[in-house]
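Colleague: Sequence first, then the predicted structure:
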Amino acid sequence: MGQAVVAGIVTAVVGFTSSFAVVLAGLDHVGASAGDAASGLLVVTMTMGLGCLLFSWRTRIPVTIAWSTPGAALLAGATVPDGGYADAVGAFALAGLLYLATGLVRPLGDLVRRIPTALANAMLAGVLLSLCVEPFLAVVDQPGAVAPVLVVWLLLLRVARRWAVPGAFAAAIVVIVASGSLSEVAGGDLAPTLTWTTPTVDVATMVAIGVPLYLVTMTSQNIPGVAVLGSFGYRAPLAPALMYTGVTTVATAPLGGFSINLGAISAAISAGPTAGEDPDRRWVAGVSTGVTYMLLGPLTALVTAVSAAAPAGVIATVAGLALIGTFGSAAASALGDDGYREAAAVAFVVAASGLTIAGVGAAFWALLAGGVFVLVMRVGASPAPAAR
């Protein structure tokens, strides 16, 4: 049991420290204030912690709930809503409603599964590209602040891959301390607080942010999360998990809760052999993950304040480094499928272009362009002749 408890703690600590910067960057980009971002980080941390605890305890399998890192990255690359953060909050709520509907209406889930994985991954890779280049642009502008973070990340990637991004964040803390920026934090209020933003309904923002947020979370998080648990012999409670994540996302959207989902990468730690030899006891790791997340929740105001005080480019560097692995996996999956390679390439370049049409951003148009390409190339086409 001790091994499972430790695995759960590692799952939560690595999951939090390796991608919180992406969450803050995403919320900031769509108009959240520092207080709004801190509130959002708090509610997603607490709701995913509660989800890990409840599902693992009741199902006796190591279920992990996580925030949608690809979804946060999508926000960081999205078109800024004309109506500000309130429009984005409305889009968060729409994504939550769609998760709930998918959990309740099975045909909707089946329809999502029919979206070519290559196209969804191409859209994600295109969105991530601009974020992943940030560390290398920043090191040119701020070499003294950014280079140490890059060096620590690279060295840890070689000797302790799992801790590379947390180590980069630790290096960033050293840089922030050395810069003297923490004096701005010391006098502030670091108690966790919730801020309310009444959502507004803007059709363009719903299409540009809400729908892609739902699709990228389903295709790159929920569905892979089921597959990861299945690879260790567990049957994931997908429908109940979608209902939980849908209800909590809708309920917490005004507080900044942008999206939570079944864990994929985190599931590999808490459901695998690192959580113990006995698969029937690994559920303890899921409980431990949940408890650890809930203990980390009150620290979110401090984390947000430290991030805000960082020298220019440092936190963007941590966020970009956190997403390089995701970018590589998405790009490989998108372009590795011979049957969809050209369509995926179209979706990728459209997403990476950052174009905006009628207030709707590139993520939506990328999926549309890739889908149209597939239809034009395949509808009515004769099957290729069999090789002799």
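Modeller: Okay, I see it.

Colleague: Please count neighbours and contacts with C-alpha atoms only from this point.
Modeller: OK.

Colleague: burial count for the closest residue to Val139 other than its chain neighbours?
Modeller: Of all residues not flanking Val139 in the chain, Val146 sits nearest, at 5.1 Å (C-alpha to C-alpha, 6 or more residues apart in numbering). Per other C-alpha atoms under 10 Å, the neighbour tally for Val146 reads 28.

Colleague: Check Asn222 too.
Modeller: Neighbour tally, Asn222, other C-alpha under 10 Å: 26.

Colleague: Can you verify it is assigned to a helix?
Modeller: Yes - using DSSP: H, G, I helix; E, B strand; the rest coil, the assignment for Asn222 is a helix.

Colleague: hang on, the earlier thing: residues contacting the residue nearest to Val139?
Modeller: Shown in contact with Val146 (C-alpha atoms under 8 Å, 6 or more residues apart in numbering): Pro135, Ala138, Val139, Ala172, Gly313, Val314, Thr317.

Colleague: can you give me the offset of the helix or strand harbouring the third one from its chain's centre?
Modeller: Following DSSP states H and E, the helix or strand that holds Val139 is helix 134-141. Put simply, helix 134-141 sits 22 Å off its chain's centre (C-alpha atoms, centre = their mean, to the nearest Å).

Colleague: I'd like to know which elements it is packed against.
Modeller: Here helix 134-141 touches helix 143-159, helix 314-335, going by 3 or more C-alpha pairs under 8 Å, 6 or more residues apart in numbering; DSSP states H and E.

Colleague: Sort out which residues of the last one are buried, please.
Modeller: By neighbour count on 16 or more other C-alpha atoms under 10 Å, the buried set for helix 314-335 is 314-324, 326-327, 330-331, 333-335.

Colleague: Turn the helices and strands packed on helix 134-141 into CSV, columns for distance to Thr102.
Modeller: Shown next, in CSV, are the helices and strands packed on helix 134-141 (distance: least, C-alpha to C-alpha, whole Å):
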stretch, distance to Thr102
helix 143-159, 37
helix 314-335, 23
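
Colleague: ok, and here's another one to check against it:
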Amino acid sequence: MRTFSAQAATAGLLASFVGFASSFAVVLQGLIAVGASRAEAASGLMALAIAMGLCAIVLSLQRRQPISVAWSTPGAALLAASGMPAGGFPAAVGAFLFCGALIVVAGLWKPLGRWVASIPASLANAMLAGILLGLCLAPARAVAALPLQGLAIVVAWAVMARLRRIYAVPAAVVVAAAMIWLGADGVSVPLADIWPRPVLVTPVFDWAAMIGIGLPLFIVTMASQNIPGMAVLQVNGYRPEPGPLFRTTGIFSLLGAPFGAHAVNLAAITAAMCAGPDAHPDRERRYWAAVVAGIGYVAFGLAAGAATAFVAAAPPVLIEAVAGLALLGAFAAAMMGAVSELRDREAAVITFLVTASGIAFFGIGGAFWGLLAGGGMLALSRWRA
């Protein structure tokens, strides 16, 4: 406790608030899209928040480094774009377990981690952009469907983005919650039964769901979260061994999956808040920011029922609008990464278009086929060259 500081604690509390408020709507949207009931979605959100909070506390105290952990926001967007598998939510849970097992293997078996890292960044970014496109169009749809409410959310986001970008999405969440609370569009908020209850789901291991959901979930989690998370730590002067970190996040993903949690991983944005100089001038004392952030996530996890009640009471288009605003930055970064390399641009565009089309063959969603099509085009172009 001699290394504890109020500055680091404040940074950790801010990181937990931003991390939860900016993307919980995306998580709920993704879980519901793959067949979760309201109770199962609340359970999944609670399991995710508690798992990533405990994982951050364990890793940070163990290594005395600010190891921030988050849920896979790109993974949640993937779920929202995938739709319900043939086996329903139990098949999705089986895919979550498959993804967690792959993350553990990536931490144990270095060649798998290197293989994921060797996927061209242009294709990984193009697949992520294709996954995010549908949700990023939601704010425009919300304005068209519910002009007053949609415009209020978008304007709140835009004004706060101009003043302090990090608070833009939380501001949009607050405005949306206020409208729901006031019964916007004739909707009232049910206040009963808002305490979340863990719902244990018996997994079904369906090969189509594991390939169509589990494998792309693993790829976007590694490429868009774990690898950038390691980069943020290295930029701030920390050099942890990646294998044990991947292993631990994979184990917590496996523990949370039966309760509806899709994946936890190293954080990137909130990692910068906890590992940077704003957390504390002394690099040796910043790990308390990640520890306090973990405690905050556990507390927010216990409020998952209330968050789910708000989402259930709202017109779906408003929740999709908030989720879309939360993902605009990720979409822009993915598009830039997809087309920045001239020689890979054609393959990246094919990956993006096939993924965004939402096509499915043999029950396997578009993300897998997009990566396959783009990879084939890339291999062909390099073979010709």
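Modeller: Cool, got the structure. On a predicted model such as this, the values are computed, not experimentally measured, just so you know.

Colleague: Drop the TM-score for these two in here.
Modeller: For this chain pair, the superposition-based TM-score is 0.97 by TM-score structural alignment, normalised by the length of structure 2; 380 aligned residues with a C-alpha RMSD of 1.2 Å.

Colleague: circling back to that earlier point, run the contacts of Val146 of structure 1 past structure 2 and keep the common ones.
Modeller: Retained contacts for the contacts of Val146 of structure 1 in structure 2, judged by both residues aligned by TM-score structural alignment, their matches' C-alpha atoms under 8 Å, are Pro135, Ala138, Val139, Val314, Thr317.

Colleague: can you map out the strands along the stretch 151-300 of structure 2?
Modeller: Secondary structure of the stretch 151-300 of structure 2 (DSSP state E, counting those that start in this stretch): strands located at 264-266.

Colleague: Val174 of structure 2 matches what in structure 1?
Modeller: Applying TM-score structural alignment, one finds that Val174 of structure 2 aligns to Ala170 in structure 1.

Colleague: Show me the helices in the stretch 101-250 of structure 1, by range?
Modeller: Applying DSSP state H, counting those that start in this stretch to the stretch 101-250 of structure 1 gives helices spanning 106-113, 117-132, 134-141, 143-159, 164-179, 183-186, 203-205, 211-217, 223-231, 238-252.

Colleague: For the closest residue in space to Thr11 of structure 1 that isn't next to it in sequence, grab the count of nearby residues.
Modeller: Leaving aside its chain neighbours, Thr11 of structure 1 sits nearest to Ser266 (5.8 Å; criterion: C-alpha to C-alpha, 6+ apart). Applying other C-alpha under 10 Å, we find 23 other residues in the vicinity of Ser266 of structure 1.

Colleague: Ser266 of structure 1 pairs with which position in structure 2?
Modeller: Match for Ser266 of structure 1 (TM-score structural alignment): Thr270.

Colleague: Kindly report the same for Ile65 of structure 1.
Modeller: With TM-score structural alignment as the criterion, Ile65 of structure 1 matches Val69.

Colleague: Enumerate every residue touching the residue nearest the centre of structure 2.
Modeller: For structure 2, Thr73 is the residue whose C-alpha lies nearest the centre (C-alpha atoms, centre = their mean; 1.0 Å). Each residue near Thr73 of structure 2 by C-alpha under 8 Å, 6+ apart is listed here: Ser23, Val26, Val27.

Colleague: and what of His29 of structure 1?
Modeller: So His29 of structure 1 contacts Leu75, Ala76, Gly77, Ala78, Val80 (C-alpha under 8 Å, 6+ apart).

Colleague: So which of the residues you listed are in helices?
Modeller: Counting by DSSP state H, those place Leu75, Ala76 in helices.

Colleague: Please tabulate the contacts of His29 of structure 1 in TSV, including the columns distance to Leu41 of structure 1 and neighbour count.
Modeller: Listed next are the contacts of His29 of structure 1 as TSV, based on distance: C-alpha to C-alpha, whole Å; neighbours: other C-alpha atoms under 10 Å:
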residue	distance to Leu41 of structure 1	neighbour count
Leu75	14	29
Ala76	15	23
Gly77	18	25
Ala78	19	26
Val80	19	22
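
Colleague: can you tell which of the helices of the stretch 101-250 of structure 1 is closest to Ala285 of structure 1?
Modeller: helix 223-231 (13.3 Å; C-alpha to C-alpha).

Colleague: Right, I'll call it a day here.
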